[in-house]
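>>> Just need the structure, nothing else, for what follows:
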Amino acid sequence: MSKYKLKSSKSILKRFKVTANGKLLRHKACRSHLLYKKTSQHKQKLRKVVQVKYVDFISLQAKII
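You can find the predicted model right below:
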């Protein structure tokens, strides 16, 4: 067992939210600029918060804890 606790990545803590069940939530990308090209329906879908896929969750989990 390690003697010291590793620091959690501050950039990851700002971008993701951990739920009560331990899942990770994230915002969708592509909503910061060039919005005039995107339809309002597309921008509406980009507003939603989605759950991180399990494959990505494994690599992020070590950096959060």
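>>> From here on, just use CA atoms for contacts and neighbour counts.
OK.
>>> The closest residue in space to I12 that isn't next to it in sequence and F16: what is the separation?
Take I12 and drop its neighbours on the chain: the residue closest to it by CA to CA, 6 or more residues apart in numbering is I64, 6.9 Å away. Per CA to CA, to the nearest Å, I64 is found 9 Å from F16.
>>> R47 touches C30, doesn't it?
No: with contact defined as CA atoms under 8 Å, R47 does not count as touching C30 (10.0 Å).
>>> For the strand or helix carrying K43, name the packing helices and strands.
Using DSSP states H and E, K43 sits in helix 40-46. Judged by 3 or more CA pairs under 8 Å, 6 or more residues apart in numbering; DSSP states H and E, helix 40-46 has no packing partners among the helices and strands.
>>> One more, please, to line up against the first structure:
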Amino acid sequence: MPKMKTTKAAAKRFKSTGTGKLKRNKAYKSHILTKKSQKRKRNLRKAAITDATNVKNMKKILPYI
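This next block holds a predicted model:
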């Protein structure tokens, strides 16, 4: 049986926590920052846990993470 391949684009964007949950960075922080409030930009810095509805698909494309 051949090995399963990891989707490299996803591997660069997601990290696994100690309990096996997937950690991700938030979107909308790369450009057009002048109209966004300081509070909004500050909250976008923090990492988030991937939603439970997406975890099944994420585990499929990240078999070894």
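>>> Any idea what the TM-score comes out to?
TM-score for the superposed chains, counting by TM-score structural alignment, normalised by the length of the first structure: 0.92, backed by 63 aligned residues with a CA RMSD of 0.6 Å.
>>> burial of the equivalent of the residue nearest to I12 of the first structure over in the second structure, as a residue count?
Aligning on TM-score structural alignment places I64 of the first structure opposite L62 in the second structure. If you count neighbours by other CA atoms under 10 Å, L62 of the second structure ends up with 18.
>>> ok, now which ones touch L62 of the second structure?
The contact partners of L62 of the second structure, by CA atoms under 8 Å, 6 or more residues apart in numbering, come to T6, T7, A10, A11.
>>> buried residues in the helix ranked longest in the first structure?
If you go by DSSP state H, the first structure has its longest helix at helix 54-64. Neighbour-count burial for helix 54-64 of the first structure flags L60, I64 (criterion: 16 or more other CA atoms under 10 Å).
>>> just stretch 8-28 of the first structure next, same as before
In terms of neighbour count (16+ other CA under 10 Å), stretch 8-28 of the first structure has its buried residues at F16, L24, L25, H27.
>>> so that stretch aligns onto which residues of the second structure?
By TM-score structural alignment, stretch 8-28 of the first structure lines up with residues 6-26 in the second structure.
>>> start to end distance for that stretch?
Termini of stretch 6-26 of the second structure sit 22 Å apart (CA to CA).
>>> Check stretch 10-23 of the second structure too.
This stretch, stretch 10-23 of the second structure, spans 11 Å end to end (CA to CA).
>>> residues in contact with that stretch?
R24, N25, A47, A48, I49, T50, V55, I61, L62, I65.
>>> Could you find the counterpart of V49 of the first structure in the second structure?
By TM-score structural alignment, V49 of the first structure lines up with A47.
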